[in-house]
Each structure stands twice: as C-alpha cells, then as structure tokens.
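>>> Attaching a predicted model along with its sequence, questions to come.
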Amino acid sequence: MLITNPHLPDNPIVFANPAFLKLTGYEADEVMGRNCRFLQGHGTDPAHVRAIKSAIAAEKPIDIDIINYKKSGEAFWNRLHISPVHNANGRLQHFVSSQLDVTLELSRLVELEKERKTLSIETARSKDQLDYIVEVANIGFWTREFYSGKMTCSAECRRIYGFTPDEPVHFDTILDLVVLEDRMTVVQKAHQAVTGEPYSIEYRIVTRLGETRWLETRAKALTGENPLVLGIVQDVTERKKAEANKALVSREIAHRFKNSMAMVQSIANQTLRNTYDPEQANRLFSERLRALSQAHDMLLKENWAGATIQQICATALAPFNSTFANRIHMSGPHLLVSDRVTVALSLAFYELATNAVKYGALSNEKGVINITWAIMEDKGEKKFHMRWAESRGPEVMQPARRGFGQRLLHSVLAEELKAKCDVEFAASGLLIDVLAPITPEVFPGMGHNVPEQRIA
C-alpha cells in the first residue's frame, strides 16, 4: 500500500506500508519521496505506463496489471489499483494505491496453454493414444451422409444423445432434441460442412428424460460425389457449469476487492482529513488498516459467509484483552451477520474501544464496557437490539463532532441495517443503543432458533 502527494513535485511517495516494502525488497528510506516510476524497467509496457499517467492526470481510479521490478532486479507482475482521495470540498488530496504480486497466477495460465498444446501434439502421434484419450474423455463418434441425413453412431454417441443401441438415427432425429434457440445455428453449421472446412459448435439439447445438456460437436466433410461428414460429440455440461461458476467467482472477487478498496479509501480520507500531524496520521491509518485486515481474516476463515456478533467483538477487541480483558464484557445469542456488516462493525468496535482507552471507561482503573445484543419484539415485529454501555469511567461530555467510530456506526446502521441509533453521553459513560429490523440480507442465519426478549 502506497500513498502519494500530488501537491508536491513529481507526486512523491509519502507513505509505504510494511507489506509493500516486503514485496519489493526496499527499505522505507529508499522509497519515501520518490515517484513510483522507479519500480518500472525495460520489460514494462509503455502503454501501461501511459494508461496510469492518464488516470492520474484525470484524477480517476485505475486497475491494471503491469510489470514492475523489485530491488533485487527481479521482475514481477503487479496487479495495481490506484484511487484518488478528495477532501470535503472535492479537492484532490492524495493518491492511494495497492499492489498484488500475480506473477504465479499469470505464469500458470501460460503453462496451462503450453500443456494444452503439448497434449494436442502427443494425442496425434499414435492411434492407440488417441483411442485411449477418446475413451476416458467420453467422446462419441458419428458419420452422416450429407444429402440423405442418415447417421451411424458409436455407443458413446448414442449414450450422449439418449438413443437406444439399435434404433436408426437421422440428422433430423438429433435436430429434434436441440433447443429452439440453438437449432438454426446447428443447421447452418451442418450445411456449411459441404465446403470441406472443419467446424466446431456448442449447443444445448433436451434429452427424452427432460434433462438439458450442453454438447460440443466437431466435424469435417469428406467432399466428393457423395459427401460424408465425420464428427465427434462430447457432453460438456460440467465444463459449462464450471465456466459459469468461475465467472460468478470472478465477479464476486472483483466486487469484494472494490468494496475493500472503497473501505480503505474511506479510512484514508477520514484519517487524512481529520489529522494534520503526518506521524499521527501514519499511526492511525496503520492501526485502522490492521483492524480491517483482521476483519478480512475472520471472513476468510468463514468463507466470506459473514460472522457472528460474538466473533466480531472478540476479534475487534483482541488488541485490548491483555490490558482490559476483565473490564470488557459481552453477551448475546449466536447471531450471524453479513460480510459487509462484519467489516463495518469490526472497525467501529475497534475505534470505540480506542476512544474508551483515551477518554472513556478504559481511561481509569475501574471503568467497564458492556456489549449486549439480542433479538427482541417491538410492536409485534422482531428486531435486532445492540447496546454499547460504558460505566464507572470519568464523566464524559458530548464532543464537538463525531469520532471515526461513531461515523462508521451511523454509516453502517443507516445504509446496511436500516437501523435507529441513539448515542447518549451520560454522566455514567457513553451509551449507544441500536435497533434494527431483521432482514435476510443482513442476518442470513435467522433460520435458526434465536432467544427473544421483549423491549421494556
């Protein structure tokens, strides 16, 4: 992670986190004050450099894979994301960028392509090898008389289409199985075969049992007085499902990455906007990024299915346990919330605890924090109730403006939970009460039995 200052000459680096230094092999004093172009080298594509310059000049975010170089001279593929950070007046303040080494990922794709080509060559060397591959790949063979449409099919071909071993097969018999949307394409390809050019087509059929399957056919005609079309057919339904799942996963990864970067940009914006001391800003930003990282680690363990309130509290408040473990109490039912709410609540709890150490219940020797949550009934409707209650600490007064933790709470409650949030700076300590409707998007685990209480 880097932060640069476009208001200084040559847009120099003003912050570099340890992960960047570990990735590139540089020390902090070797990168601070330099423009990021020192990572470029002879293998860097000039077109990629121009694209980055254009985005920076236009103050727009950019995602790009570019070849960069480590201090050792080793080249690596850098999946780079750059976002501008503007102040409340819309004026550009900084650029925030993240770097991810995807060299192994891209190298593996190249290796897979080489392996595919090698396999293709090897299968052509020997009929025995080809027959074996065909057998294990479940490939069916067929021939078709071009003008009559009569077909001869192998046993595997008959199995794929759902034909019995002895029934006669005609091109029209197969065409009747093809779904209507794909039928015209199949007919056109079949007629083009008379030119002698090979063709390949993927299409769907509905079997006699009513099951939809994806098939791939490759064919070539032996031209002459009575053209004969030779072809193979393979059931590629599972491959199509895998491709659809891969596309879904790719979209989900991109969505989560953008959400994470939006959260990082928000943290950077809030930190830089409200802190004028560079050292303090650096420390606060690093602490908040660490809290965000811990929330992401927790979600990864749960396969991004969300986390329970208990997990969120325990993870967010873990840094305070060594000193205040017996003064922070939490209780409530096993209640799962979505990944977006998990991240926001983790950051909010961490920030509120930090403020409690500085100004609230944890700033003296006897103050305590009680965090409780429950599913309650309010006017006949189930609702989520959560309370952050500080007591036995110094007398608190309402600050002139909201802190980062309170802003996070209000943001996530308003946007994600559709909740009502009451904040009271009582003489006994800070009180925060949250009341939110129950929705499956926010509380995906509400199918389980959860103890209820009634709001007094």
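Right, received. Where do you want to start?
>>> going forward, measure contacts and count neighbours with C-alpha atoms only.
Fine.
>>> now the strands for the stretch 301-450 of the chain?
307-308, 328-331, 336-337, 368-378, 381-391, 420-426, 429-437 (DSSP state E, counting those that start in this stretch).
>>> can you list the residues that contact the fifth one?
Residues outside strand 381-391 that contact it (Cα atoms under 8 Å, 6 or more residues apart in numbering) are 360-361, 367-377, 428-438.
>>> cool, and the fourth one?
By Cα under 8 Å, 6+ apart, the residues outside strand 368-378 that reach it are 327-333, 361-362, 382-393, 450-455.
>>> Return a ChimeraX selection command for the buried portion of the residues you listed.
In ChimeraX, a selection of the buried entries from the contacts of strand 368-378 looks like this (16 or more other Cα atoms under 10 Å):
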select :327,328,332,333,361,362,382,383,384,385,386,387,388,389,390,391,392,393
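>>> Second structure for comparison follows:
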Amino acid sequence: MADDAQHAPTLHGDPPAAASPQGLADRNALAAVAVERTRMPMVVSDPRQPDNPIVLANRAFLELTGYSADEVIGRNCRFLQGEGTSAETIDAIRTAMLEERDFEAEILNYRKDGSAFWNRLNLSPVHDEAGQLLYVFGSQIDVTELRKVQELEASEHRLLKEVDHRALNVLAVVGGIVRLSRSDEPVRYARAIQQRVAVLANAHTLLAERGWQEVSLEHIIRQQMNGPRLEQVALSGPELMVSAIAVQPLALVIHELVDNAQNHGALSVPGGRVEVSWDRGSEYGAFELIWREFGGPTPPLAPQIGFGTAMIAGMIERQLRGRIDRDWVDHGLCIKLTAPGTFEPAPA
C-alpha cells in the first residue's frame, strides 16, 4: 500500500474542473492521498500487468476485508470471491473489463476470516490522453445490512400479501357457508352455520399447526370422521398433499358428505357402509375423489333430502374450480369430485 506520494501510481485522465498550477502538478500525489484517507474502501489495479494485479489499496479496503497490504498488493481481486459468489456476476465483470467500460453490481465477497459480505462494487477504467488503458479504479461498499433490511421488507410484504390472500379466502368460504346453508327454522339454521364454521376453524387450526403448508388428504378426511358408525367407512388412496388454500373448502365438503351420510344416507342405518377412494387426476395437480355409499335408504328417498348438494357444489365448483358428479346406482349414492391444482406430490 502506498504510504506517500513517491509510491503513488501515475494516474491520468481529465484535469480537475478547478485547480491551481501547483495543484495540477501535484494531482497524482493528491489522488493517492485522497484514495488512502477516504473512508470508502478503494483499490487500483494495473491491467497492463499479467492477471491485472492490485497496485494500490487504501486502509478502508484492508479493514473491510481483513487482509494486510502485503496480502493484497500484487494479487488479482478474485481472492475475494468464494463458493456463494455469482458466476454470472463474475462473467459480467470480466466482460466489462474486456470492453474497458464502467461497471457496477452487488456481489457476494468473503473476508480473510471466511465471513461473507455483500459488496456494492464500482469499477472504472482509467485511460491516458491517448485513450490507452492504464489502471482500473475500484470502490467497494459493504451493503450487507442494507440487503438484510431490504429482504426483511420484501419478506414482510410477501407475508402481508399472503395474510390478505388467506383472509379473503376464509371470508369467501364463510360467505359460501352463509349463502348455501338452508333451513326454514332459525334454530336449525343457526346450528348448521355453527357446525360449518367450527369445521372451518378446525381446518384453520390444522393449517396453523402445519405452518400453512400442505396437508394430506387422508388427514383431512379423518378429521371429519366422527360418530358411532365410523367402522362402516373404508378409506383408500395414495398419499396426496392438499395445498393450503384448498384445505378449508375440502374439509367442508368432507364434513357435508359425512353429515349427510350419518343423517340420511348409508351411515344412518346399521348395515350401511361408505367407501372413500381418491387418486391423482389426468392433469398435474388435479385430484379425483369418489364417495360410494352402500346399503343406505332407497334411491327415491334420497333426492328429496338433497344430501347437501348446494354446499358441496359451492365449495367444489366456486372455491376449487372443480366439478361434482353424482349418481344413484343399485347399491346407493355415488359422488365423484374433481378439482384442478389442488394437490402436490407427497414428500419423499
């Protein structure tokens, strides 16, 4: 590192906008002193030498990187690079130097002790009056803390958007519950609303416990299975993970199917049984769920009761953008539910 004007490199370029004759004569020495004493980390490299080594580094640069002057002078600046340094940024620096043009970028560098820091790097070629490249002037700013703040702000922004999205989704489901719940008796209507909101709340709790990550379909189904005849229900299907946004609507659908079967369908009689199967759909992320009832009330009675058609259809078609098909066959009711973009492959 240069300690006085005698060891300063001869820098060329446009003269200062305002300078005395003596100032012009001393400009090289003054430039070296300015580089040395500024608080901004700075280096000067010599591209005329093999591998473009550093020929001057100020004290601020040494303090930033943790290296001594002897460990810096004569080396190419790449010693600051490490495992996490972007190869794309390195290529961009190399291209800018070959084209002898100014360059600015943020790059992940490493100190002597191995600690990483984000470096806002500015490189500027220095030419003589004839246009020949003499030196490359580089300044560095440690922007690690600034990036942490920016990342935190971005994370908070994403979180707020996610909270807003979840809140709107919950409100949409609640609106569907109120709109689709039907009863001519206020007490029965209030009870139906309460039961369905309780299902929504339980699903919300499940999502919160899972960190708003995917939940297995079987877990959602089993959460809604309650009552005296659950031994009459058989579940089968591969492990499928339901996206967080689809958990609450699906929980309501399963609740409605179970409730209707217990009150009016196959689970309302001792000999009835229900088979629930599921699989991936033909499209990536789609699902197919089949609910089959055996030994329930005779087919003519079931359509009059309704089996929660409005609620199930509303959740599947409006919330999940899917489709519901129902059919009465000899053995009882069969419902097929399909919805796109609901599942992800189960984790290995």
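That came through, no problem. This is a predicted model, so every value here is computed, not measured.
>>> And the TM-score between these chains?
Once superposed, the chains reach a TM-score of 0.58 (TM-score structural alignment, normalised by the length of the second structure), with 243 aligned residues with a Cα RMSD of 4.0 Å.
>>> still on that earlier bit, which one, of the strands of the stretch 301-450 of the first structure, ends up nearest to Pro444 of the first structure?
Pro444 of the first structure sits nearest to strand 336-337 of all the strands of the stretch 301-450 of the first structure, at 6.3 Å, using Cα to Cα.
>>> Report the buried members of the contacts of strand 381-391 of the first structure.
Using 16+ other Cα under 10 Å, the buried ones in the contacts of strand 381-391 of the first structure are 360-361, 367-369, 371-377, 428-438.
>>> hmm, back to that, export the strands of the stretch 301-450 of the first structure to TSV and append columns for distance to Ile232 of the first structure.
Putting these into TSV (distance: least, Cα to Cα, whole Å) gives the following:
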stretch	distance to Ile232 of the first structure
strand 307-308	49
strand 328-331	64
strand 336-337	50
strand 368-378	60
strand 381-391	59
strand 420-426	64
strand 429-437	57
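>>> For the stretch 51-200 of the second structure, just list every one of the strands.
Ranges of strands within the stretch 51-200 of the second structure are 54-57, 103-110, 116-127, 133-142, based on DSSP E, counting those that start in this stretch.
>>> which of those sits most buried?
Compared across the strands of the stretch 51-200 of the second structure, strand 54-57 shows the largest average neighbour count, a mean of 24 (mean count of other Cα atoms under 10 Å).
>>> Quick one: list the elements packing against that strand.
Secondary-structure packing of strand 54-57 of the second structure (3 or more Cα pairs under 8 Å, 6 or more residues apart in numbering; DSSP states H and E): strand 42-45, helix 69-72.
>>> Kindly reformat those as JSON lines containing distance to Ala29 of the second structure and mean neighbour count.
Output for these, formatted as JSON lines (distance: least, Cα to Cα, whole Å; neighbours: other Cα atoms under 10 Å):
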{"stretch": "strand 42-45", "distance to Ala29 of the second structure": "14", "mean neighbour count": "25"}
{"stretch": "helix 69-72", "distance to Ala29 of the second structure": "19", "mean neighbour count": "14"}
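>>> Just send the ones you listed back as TSV, with distance to Trp212 of the second structure too.
Below are these laid out as TSV (distance: least, Cα to Cα, whole Å):
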stretch	distance to Trp212 of the second structure
strand 42-45	47
helix 69-72	49
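>>> can you tell me which of the strands of the stretch 301-450 of the first structure comes nearest to Val110 of the first structure?
strand 307-308 (37.5 Å).
>>> Could you list every helix and strand in contact with that closest one?
Applying 3+ Cα pairs under 8 Å, 6+ apart, we find strand 307-308 of the first structure packed against strand 336-337.
>>> Distance from stretch 237-253 of the first structure to the middle of the chain?
Here stretch 237-253 of the first structure shows a centroid-to-chain-centroid distance of 14 Å under the convention Cα atoms, centre = their mean, to the nearest Å.
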